[in-house]
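Undergrad: got a predicted model here, sequence first, then my questions.
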Amino acid sequence: MSIGGCANLVDTEAMRLCRSLIPALDQTATRVRIIETIETKTTREGVFAVALDYVTVRTTAPIPEQQPEPPQRIACTFSTRDWVSPQSSIDALTAVTSDASGALGPLRLQLLKRYWLERGEAAASDPAPYSDLGMRPHISRPLATLLQTLLSAAPLISIYALLAAAYALIYGLLGRINLAFGELTMLAGYGGFLGSAIILGSASSLALAIAFALITAIAHGVALGRLVIAPLSRAPGQHMLIATLGLAIVWSEAVRLAQGNGNRWMPPLLNRPWALAQSDDLTITATPMAFVVVSVSIFTAATLLITMKKSRFGRHWRAYADDPKAAALMGLSPHTIVTTTMLAASVLSGIAGLLMMLYYGGVGFSGGLATGLKALVGAVLGGLATPRSALLGGLVLGFAEAVWSALFPIEHRDAAIFALLIAMLILRPDGLFTPPAFRSVAAAPTSP
């Protein structure tokens, strides 16, 4: 991972922040069009800079008759030491130079941070590099707010669904919960990050990221299945809970000791937003990477459901889940079916970890446990007995989380999610979407 530590930290947030300064520094412009966004090389270590070339129009004539002025440039310098996450970009901004205002002094820069960037006016005035918004449909404000909320949450919703299905594969087969899936996702994210960092900037970096993420997840997952899950499949359920939770802590601490406490960030990929619709001052946007994440998740989920229904593995899985002893008498190897199931669940976790790393642009040692527990809430919500019901539960959980974030204080969101888990375990332990034939399995799992 040390190779990845040298990765370029410039991302969409740095570009957005620098763009947002243009209306404040060049207040006579009535219309701004971004020509190019580039990274500028600095002579000092520990800093990076973003430069934007743009043109302005200062007349009130109709747009076809307006004549843009000569291109201008604004450059923003950021400290890599203070850039611990995209949310810390304002604190990391250390210098601004523009053709309109020259180099800003420390006092003026601090005032811009405090009274412009930290308020909503900056985001609302962002001259983002969208194509002509006049060609986009205009919709009502409530519909626009709902649509933007769903578009922003769709990648995470799809990731929750994949992880929930991984939980259901193991629980539906053995009646046991593997609490290490979240950390397995984290390891896959680190594997993908390392793969992309080896040949950073090359067209092959994405292929290496995919390969490293899946290999990492499969290697750790199969080892987990052989060394922990298979030996404990006949033990009481709490034994596997304790063992997998302990292993999750070991994996997390090993990554922390090897890579440090900070997150690892990679250069942006397919993250320049598209304008999809408009409502007064609100522009509905989504990034190409968000569509990639959702599309890959849908394809993966569809492949899983078809495999479980029509393939030989799916038939063996259902037979063993229904009656392990009868399945063994018919020639099914318990060791083989458990290992194959763990392999399938590891692939789901690997894909989820890779998609999280690509969408958010980074990975950290501490993110796996929370993501895994939330996906478990989704699996319980839908029903742990079958992958299909768990997938649906993950979708419902992600949608509920998005709605809560839009309507209620976000600091209470996680508490509400885990309160939902407690309520479901008490009131509906078999889940909302578990088929009737499986409800007894979900409510009272039995040892094989």
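TA: Yep, it's here.
Undergrad: only C-alpha atoms from now on, for both contacts and neighbour counts.
TA: Noted.
Undergrad: hang on, Tyr50 packs against Ala14?
TA: One correction, residue 50 is Val, not Tyr. Yes. In this structure Val50 lies within contact range of Ala14 using C-alpha atoms under 8 Å: 7.2 Å.
Undergrad: how far away is Phe212 from Ala188?
TA: Spatial separation of Phe212 from Ala188 under the definition C-alpha to C-alpha, to the nearest Å is 8 Å.
Undergrad: structure B:
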Amino acid sequence: MAYFLQQLASALPVAALYALLAFGYSIAFAVTRRADLTYGALFGFSGQVFLLFSDFGWNRLWLVLPAALAMGAAAALIYTLGAGLLIGRSVMRGLAERSANAVVVVSLSVALVLMELSRIAAETRSLWLPPFLNTPVILWADPLFPVTLTAIQLLNIVSMAVVVAAGHGFLTRSVWGRYWRAVSDDAGAAALCGVDRGRVFVAAYGLSALFAALAGILATSYYGTMDFGAGLVFGVKILFIAAIGGQTAPLLAAAGAAAMGFAETLWSAYGPMLWRDFAIFSFLVLVLVLTRKEKLQP
């Protein structure tokens, strides 16, 4: 029983990360309506920038660790948000309006560019953060098998849940959120009602990049590093898991992604690790096929 509870506790950070990533991804997907690997690349890019500037502040400027981390987080937010707005305005907006299928191809190119930029900037070095906030917090004091999480895990879970809740509140209560829903439902009808769909498109891409940046910072703080290829891996994974709850409904996408985080962790605990990704992706493909609502045109 204690082992099962520990696995559930260990799944919480993964589920929270997937939920945050899926929530941000669905904001951009609602206006592009095409699979976009750029989001995962922005996630990895954020983590890499966070590492680079934290390392620079720690080893070159001799800052204390909190100041170096704050410097890295600020740089990651600025660079990732700027990259997201630039990509949304200069690349994806025109493609989505003229050739939607090209979004899929170009997003892979953009992902590769961001991955290579971060690799070249880091000189192909794997940077690691020094451990911090890794004190175990006992959740269930079993004398034989205590259930624990570290302080950084609990902080990440709470932070990600708060960000998702704040994002949902913003989308449902703000004027811009109503514009975003109008454009995602029917961009042509929204334009006839006076909504600037181009501006909403770019803003949605920027907001999505902001969620990717926050996820990258929090994930890198927890894992201590960010691999150069993580953006592509997470891009593909989020593309699938966000579809469980609905790629155009951010909160439902987050709920579906969280469920997959629990399933992935429990499979790792009780099933063969070699078959984990195969089983997870097979299940996701099956769900997508069974729930596909698009009808074939005669």
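TA: Here it is on my side, so go on. If you're wondering where the values come from, they're calculated on a predicted model, not measured in any experiment.
Undergrad: related to what we said a few turns ago, ok, Phe212 and Ala188 of the first structure, which is more surrounded?
TA: Counted by other C-alpha atoms under 10 Å, Phe212 of the first structure and Ala188 do not tie: Ala188 has more neighbours, with 35 against 23.
Undergrad: buried set for the lengthiest helix in the first structure?
TA: Taking DSSP state H as the criterion, the first structure has its longest helix at helix 141-174. Applying a neighbour-count criterion of 16 or more other C-alpha atoms under 10 Å, one finds 144-145, 148-174 buried in helix 141-174 of the first structure.
Undergrad: ditto for stretch 404-421 of the first structure
TA: Applying 16+ other C-alpha under 10 Å to stretch 404-421 of the first structure flags 404-405, 413, 417, 420-421 as buried.
Undergrad: also stretch 306-319 of the first structure?
TA: Buried-residue list, stretch 306-319 of the first structure, by 16+ other C-alpha under 10 Å: 308, 314, 316-319.
Undergrad: and for stretch 224-240 of the second structure?
TA: Buried, per 16+ other C-alpha under 10 Å, within stretch 224-240 of the second structure: 224-232, 234-240.
Undergrad: in strands, which of those residues appear?
TA: The members of those all map outside strands under DSSP state E.
Undergrad: what does stretch 207-218 of the second structure correspond to over in the first structure?
TA: Here stretch 207-218 of the second structure aligns to the first structure at residues 344-355, judged by TM-score structural alignment.
Undergrad: report the secondary structure element holding Tyr222 of the second structure.
TA: helix 197-223 (DSSP states H and E).
Undergrad: that helix vs the first structure, mean deviation?
TA: Compared with the first structure after the fit, helix 197-223 of the second structure shows a mean deviation of 0.6 Å (mean C-alpha distance after the TM-score superposition for the first structure).
Undergrad: cool, and stretch 277-286 of the second structure?
TA: Looks like 1.5 Å for stretch 277-286 of the second structure (mean C-alpha distance after the TM-score superposition for the first structure).
Undergrad: circling back to that earlier point, which helices and strands does the longest helix of the first structure pack with?
TA: Packing partners of helix 141-174 of the first structure (3 or more C-alpha pairs under 8 Å, 6 or more residues apart in numbering; DSSP states H and E): helix 181-198, strand 274-279, strand 282-286, helix 288-310, helix 312-322, helix 334-360, helix 367-382, helix 387-407.
Undergrad: for the ones you listed, which one sits closest to Pro231 of the first structure?
TA: Pro231 of the first structure sits nearest to helix 334-360 of all those, at 9.3 Å, using C-alpha to C-alpha.
Undergrad: so what does that closest one touch, helix or strand wise?
TA: By 3+ C-alpha pairs under 8 Å, 6+ apart, helix 334-360 of the first structure packs against helix 141-174, helix 181-198, helix 205-224, helix 230-232, helix 288-310, helix 312-322.
Undergrad: show me what counts as buried in it.
TA: For helix 334-360 of the first structure, by 16+ other C-alpha under 10 Å, it's 334, 337-360.
Undergrad: can you check stretch 241-258 of the first structure too?
TA: For stretch 241-258 of the first structure, a neighbour-count test (16+ other C-alpha under 10 Å) marks 241, 243-245, 247-248, 251-253, 255-256 as buried.
Undergrad: distance between that stretch and the chain's centre?
TA: 21 Å (C-alpha atoms, centre = their mean, to the nearest Å).
Undergrad: can you check stretch 163-172 of the second structure too?
TA: 15 Å.
Undergrad: where in the first structure does that stretch fall?
TA: Using TM-score structural alignment, stretch 163-172 of the second structure lines up with residues 300-309 of the first structure.
Undergrad: so how much does that stretch differ from the second structure once superposed?
TA: Superposed on the second structure, stretch 300-309 of the first structure shows a mean distance of 0.6 Å to its aligned residues (mean C-alpha distance after the TM-score superposition for the first structure).
Undergrad: nearest to Asp430 of the first structure, out of the helices and strands packed on helix 334-360 of the first structure?
TA: Per C-alpha to C-alpha, nearest to Asp430 of the first structure of these: helix 141-174, 11.5 Å.
Undergrad: what's the angle from that closest one to helix 387-407?
TA: Counting by axes from the mean of the first three to the mean of the last three C-alpha atoms, to 10 degrees, helix 141-174 of the first structure points 150 degrees away from the direction of helix 387-407.
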